[in-house]
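>>> only geometry, no sequence info:
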């Protein structure tokens, strides 16, 4: 690369460095602005959280009148939990008994058939042979039903537990609604919800500012590295230009000395021959000393 190319490159890099410095300054200002906004919002959240705690403390005091409902709610929750565990154990017990006794008939269907046969014997006029056949079938079905009656008992127990769970769930739901209604009637409830919403929205703003802040930080780091590279490149070009200037100066001085040496030889020759020296000759002679 010759001197002119180096000079052109130097101008170009200086412009790039100037642009990079402007960009860095602007990015730093924007990062600082984001930093201040973020801190301001964090202080706001801190203040709102303090308000929430004060409201919650007052709300807790206001809810003292509902302590009986809260206690009853906890009791019912525990009772429902116990019933659910019991009904799970009952289901497992039914499954094991069905597998062990190889029960493949529905006890309820069997019971309905028995009831219909008994009703038939009691209400219909049957021949002796027909009555014998019905009785034989009835006795067989009763025997089968007796074998699987344990499943019937377990089914009844299951149904009762299910009814208890449904009843308790309804009671629990009624209690929850009562507590909620009383809490919502409290004058602080609306304020509590409003502040909670404000805190959530402010935290979302802080999160967005954090993303911007770290982006600016990343941009500054990237541009600083780029600036460092450009400054290094600028320094290399300056060194190359200095080297070229020094070399050109040396060549110029060498040529100058060569000319002086040649002129000196001419002057010395004139002196030997006793010729008159011109003003230029005298200057040359003095310069060569």
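Alright, I've got the coordinates. Bear in mind the structure is a predicted one, so any value in this text is a computation, not a measurement.

>>> CA only for contacts and neighbour counts going forward, please
Noted.

>>> other SSEs contacting whatever helix or strand residue 285 lives in?
Secondary structure here is read from DSSP states H and E; on that basis residue 285 sits in helix 279-287. In terms of contacts (3 or more C-alpha pairs under 8 Å, 6 or more residues apart in numbering; DSSP states H and E), helix 279-287 is packed against helix 187-273.

>>> Pull out the buried positions in the helix holding residue 285.
281, 284, 285 (16 or more other C-alpha atoms under 10 Å).

>>> Among those residues, which one lies nearest to residue 202?
Within the buried residues of helix 279-287, distances to residue 202 taken as C-alpha to C-alpha reach their minimum at residue 284, with 87.7 Å.

>>> show me what contacts the closest one?
With contacts taken as C-alpha atoms under 8 Å, 6 or more residues apart in numbering, residue 284 has the following neighbours: 260, 263, 264, 267.

>>> before we go on, here's another structure to hold up against the first:
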């Protein structure tokens, strides 16, 4: 009965646009800027030359073929490289790879592996970190950083437990909701805390093999998460109630997602030569 209810809760989205990448990529992350530009972080099947591929007639740049986690705000790309948070300026057509700025302090570099990143509206930077251990030893945290122009950054807050219980196993992708909540894709769950790090809820999907990856939030504070291994995209409300699954023609292994100011959803599938722009 539950499976039937979920099937009835699927909403078929329209494909507004299919953006050709001219090459097969494993898409790791995708980010939308407020300047109508989308950037990708990818791994390539074949030798990949250069830092970007400019796709003409599309506000689109492929960046960082090393497969880093990224965020893109006001013509600045923030990305993870060797566990350090870096920032660099770019335009809609190319990436300037010089002038990297050290943001993350070095204390946790060897202890933790840094994953997802988001720049908050307040200007703080949130990153996911994992302790590089497995099974019962695996644990993670969300680190809140304040960028200091002259001295790198300082850690403002670390979120890792609530009521003495660990919050995360291996946090990967992260988003800030419009209400200030921090939404994180973790192992078999989306973990949502308030801005102060207090647990609000865990969303564990509607199947035993729920496996969340990319995450973003729409203008109504709904949380959208890619369930790559199940070929699904879940939409839940700000309090964790399941709303519907997103479907579109040919959906296959959606991994990285982002959203624009018109609630158009950009979907990067795991192994593909296109990015799909979809809307309800």
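Here it is on my side, so go on. Being a predicted model, the structure only gives us computed values, none of them experimental.

>>> Quick TM-score on the pair, please.
Once superposed, chain against chain, the TM-score is 0.16 (TM-score structural alignment, normalised by the length of structure 2); 83 aligned residues with a C-alpha RMSD of 6.8 Å.

>>> May I see the contacts of residue 284 of structure 1 arranged in CSV, with neighbour count and distance to residue 201 of structure 1 as well?
CSV is the format used below for the contacts of residue 284 of structure 1 (neighbours: other C-alpha atoms under 10 Å; distance: C-alpha to C-alpha, whole Å):
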residue, neighbour count, distance to residue 201 of structure 1
260, 16, 87
263, 17, 91
264, 21, 93
267, 21, 97
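
>>> on that earlier part again, what's the closest of the buried residues of helix 279-287 of structure 1 to residue 147 of structure 1?
residue 284 (143.3 Å).

>>> can you tell me how far the residue nearest the centre of structure 1 sits from residue 43 of structure 1?
Residue closest to the average C-alpha location in structure 1 (C-alpha atoms, centre = their mean): residue 207, at 10.1 Å. Look at residue 207 of structure 1 and residue 43 of structure 1: by C-alpha to C-alpha, to the nearest Å, they are 14 Å apart.

>>> again with residue 187 of structure 1
When C-alpha to C-alpha is the yardstick, residue 187 of structure 1 and residue 43 of structure 1 sit 26 Å from each other.

>>> Could you do residue 247 of structure 1 as well?
Looking at residue 247 of structure 1 against residue 43 of structure 1, where the rule is C-alpha to C-alpha, the gap reads 65 Å.

>>> Neighbours of residue 76 of structure 1, how many?
17 (other C-alpha atoms under 10 Å).

>>> which SSE is it in?
Residue-wise, residue 76 of structure 1 maps onto helix 67-101 under DSSP H and E.

>>> Give me the buried positions along the very next helix or strand once past that helix.
Scanning forward in sequence from helix 67-101 of structure 1, with DSSP H and E defining helices and strands, the next element found is helix 107-123. When burial is assessed from 16+ other C-alpha under 10 Å, helix 107-123 of structure 1 yields the following buried residues: 107, 111, 114, 117.

>>> TSV please, covering those residues and showing distance to residue 171 of structure 1.
Putting those into TSV (distance: C-alpha to C-alpha, whole Å) gives the following:
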residue	distance to residue 171 of structure 1
107	33
111	34
114	39
117	43
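
>>> in what helix or strand does residue 255 of structure 2 lie?
Assignment of secondary structure by DSSP H and E places residue 255 of structure 2 within strand 254-259.

>>> what's next to that strand, contact-wise?
With C-alpha under 8 Å, 6+ apart as the test, strand 254-259 of structure 2 has contacts from 27-32, 213-218, 225-228, 231-233, 265-270.

>>> top strand in structure 2 by residue count?
Across structure 2, the longest stretch assigned as strand under DSSP state E is strand 14-32.

>>> Tell me what angle that one forms with strand 254-259.
Inter-element angle recorded for strand 14-32 of structure 2 and strand 254-259: 90 degrees (by axes from the mean of the first three to the mean of the last three C-alpha atoms, to 10 degrees).

>>> Can you give me the buried ones in the following helix or strand past strand 14-32 of structure 2?
Beyond strand 14-32 of structure 2 in the direction of the C-terminus, DSSP H and E gives the next helix or strand as strand 38-44. For strand 38-44 of structure 2, the neighbour count (16+ other C-alpha under 10 Å) marks 38, 39, 40, 41, 42, 43 as buried.

>>> Isn't the fifth one up against residue 31?
To tie it back to what came earlier, the one meant is residue 42 of structure 2. No: shown here, residue 42 of structure 2 and residue 31 do not form a contact pair, counting by C-alpha atoms under 8 Å, at 12.0 Å.

>>> shared neighbours of these two, which are they?
Counting by C-alpha under 8 Å, 6+ apart, residue 42 of structure 2 and residue 31 have no shared contacts at all.

>>> For residue 12 of structure 2, give its distance to residue 175 of structure 2.
From residue 12 of structure 2 over to residue 175 of structure 2 the distance is 24 Å, taken as C-alpha to C-alpha.
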